[in-house]
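Visitor: I'll drop the sequence and a predicted model, then ask my questions.
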Amino acid sequence: MNVLKKYAQAAGMTDEAWKRHANPWSVWTRFAAIPLMIAAIWSREWLGWWALVPVGLVVVWLAVNPHVFPAVEQPGSWSARGIYGEKLWLRDRSLVTGDHRNVQRLLIGVGAAGFALLIWGLIALDGWPTVFGATLITLGQLWRIDRLGQLYLAHRDTAPE
């Protein structure tokens, strides 16, 4: 079992949880957590060790988020198709072929670069690498969701529910 499957299992990503996570509110509020986490970490400048409280709140939100919204049975929205595609991809990596695989690899690189810049910016409390890193992460994730939505559309007739 690969790392992502282990993570999904540890996070309690049952079939019902995947359906709840496909709710657009789940997807978009996870994106909203990015600037909240940045602000929480940055707040160490003003709050000292008390900054762990807002950091902890964001972490708790990210943990419960895929479980709190109503389930999406038929993915009609762009974000829901992306999450259903992610579920398919985790179950069978061979579904991603050719150009889709190359784009996935590119997105891993974009995300890693963004994460490195974000960490650098947060450690140094420097705005440009923080904002640029968060932007790369966000754009990479949006592109990834789009590609996984295309994967879902290509394989929805053969996908087990």
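Guide: Structure received.
Visitor: switch to C-alpha atoms for all contacts and neighbour counts from now on
Guide: Fine.
Visitor: residues contacting N23?
Guide: 69-72, 79-80 (CA atoms under 8 Å, 6 or more residues apart in numbering).
Visitor: If we use 7 Å, what do you get?
Guide: Contacts for N23 (CA atoms under 7 Å, 6 or more residues apart in numbering) come out as 69-72, 80.
Visitor: Any of the residues you listed buried? List them.
Guide: Taking 16 or more other CA atoms under 10 Å as the criterion, what is buried in the contacts of N23 is 69-72, 80.
Visitor: Show me which helix runs longest in this structure.
Guide: In terms of residue count, the longest helix belonging to the chain (DSSP state H) is helix 127-155.
Visitor: Quick check: which helices or strands does it pack against?
Guide: Secondary-structure packing of helix 127-155 (3 or more CA pairs under 7 Å, 6 or more residues apart in numbering; DSSP states H and E): helix 78-91, helix 98-124.
Visitor: Can you say which of the ones you listed is nearest to H155?
Guide: Among the helices and strands packed on helix 127-155, the nearest to H155 by CA to CA is helix 78-91 (8.5 Å).
Visitor: Next, the angle helix 127-155 makes with that closest one.
Guide: 80 degrees (axes from the mean of the first three to the mean of the last three CA atoms, to 10 degrees).
Visitor: now helix 78-91, how far from the centre of its chain.
Guide: 11 Å (CA atoms, centre = their mean, to the nearest Å).
Visitor: Put this next to the first one:
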Amino acid sequence: MDILKAAEKLMSMDESAWQRHSSPLSVYSRFSILPMFTFVIGIREHLGWWTLLLFGVVVLWTWLNPRLFSAPTTTNNWASMGTFGERVYLNQKNESLIPKHHLKTAKGIILLQLVGLPFWFYSLYSIDTLLMMISTLYLMFTKAWFVDRMVWLYKDVKDLNPIYQSWYKS
């Protein structure tokens, strides 16, 4: 999807950043981003103008996260393979090796994420704490499901491309 490619470009993900992002510390700590955005925006009435500063810190964390950790010595784990699968998926226009069932399922999960976004945005607008928690958990669940699907994708295609094979370190 073009939105994913745009996000990759916005994040300036070069080869070094991708290698660092394959660290489980990067992947797992990245799950903190949505709750942090939710929290900062959710308490904006209490923070006033400080909201902008904290929002900036979360944006900075979002950009820094894939670069902060060193590349892992082993990539034989769920988090690393999820990152590799995402790279394969982002390259789908240039890659005929991706099985159609993976593309269909990934697009379905992305659609489910898009369905949850209006509820999340409304919860932030209305400062509805319960809806914030539910919609944030929903979006985090669908993100974890997407990453899990990317692991499956990577496992299915890694032996078909020498570049993909080179990412795997047992």
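Guide: Received the coordinates, thanks. This structure is a prediction, so every number in the text was calculated from the model and none was measured.
Visitor: TM-score for these two?
Guide: Remark: TM-score between the superposed chains equals 0.90 [TM-score structural alignment, normalised by the length of structure 1]; 161 aligned residues with a CA RMSD of 1.9 Å.
Visitor: Now render the contacts of N23 of structure 1 as JSON lines, adding secondary structure and distance to E86 of structure 1.
Guide: Formatted as JSON lines, those follow (DSSP: H, G, I helix; E, B strand; the rest coil; distance: CA to CA, whole Å):
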{"residue": "F69", "secondary structure": "coil", "distance to E86 of structure 1": "18"}
{"residue": "P70", "secondary structure": "coil", "distance to E86 of structure 1": "18"}
{"residue": "A71", "secondary structure": "coil", "distance to E86 of structure 1": "16"}
{"residue": "V72", "secondary structure": "coil", "distance to E86 of structure 1": "14"}
{"residue": "A80", "secondary structure": "helix", "distance to E86 of structure 1": "10"}
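Visitor: From the residues you listed, pick the one nearest G56 of structure 1.
Guide: Once CA to CA is applied, the member of those that ends up nearest G56 of structure 1 is F69, at 20.7 Å.
Visitor: For the nearest residue to that closest one once chain neighbours are set aside, give me its contacts.
Guide: If the residues on either side of it in the chain are set aside, F69 of structure 1 comes closest to R20, at 5.4 Å by CA to CA, 6 or more residues apart in numbering. With contact taken as CA under 7 Å, 6+ apart, R20 of structure 1 is in contact with 66-72.
Visitor: about what we covered before: pick the most deeply packed of the helices and strands packed on helix 127-155 of structure 1.
Guide: Each of those was scored by mean neighbour count; the highest is helix 78-91, a mean of 22, by mean count of other CA atoms under 10 Å.
Visitor: For that one, give me the average deviation versus structure 2.
Guide: Following superposition, helix 78-91 of structure 1 is found to deviate from structure 2 by 0.8 Å on average (mean CA distance after the TM-score superposition for structure 1).
Visitor: contacting residues around the aligned partner of W78 of structure 1 in structure 2?
Guide: Residue correspondence to structure 2 (TM-score structural alignment): W78 of structure 1 is matched to W78. Counting by CA under 7 Å, 6+ apart, W78 of structure 2 touches V151.
Visitor: Can you tell me the residue that sits opposite L36 of structure 1 in structure 2?
Guide: In structure 2, the residue matched to L36 of structure 1 (TM-score structural alignment) is M36.
Visitor: For that match, which non-adjacent residue is spatially closest?
Guide: V58 (6.8 Å).
Visitor: Run through the neighbouring helices and strands of the helix or strand in which the one you found is found.
Guide: Take DSSP states H and E as the rule and V58 of structure 2 turns out to sit in helix 50-68. Judged by 3+ CA pairs under 7 Å, 6+ apart, helix 50-68 of structure 2 is in contact with helix 15-21, helix 24-30, helix 33-42.
Visitor: Nothing else from me, thank you.
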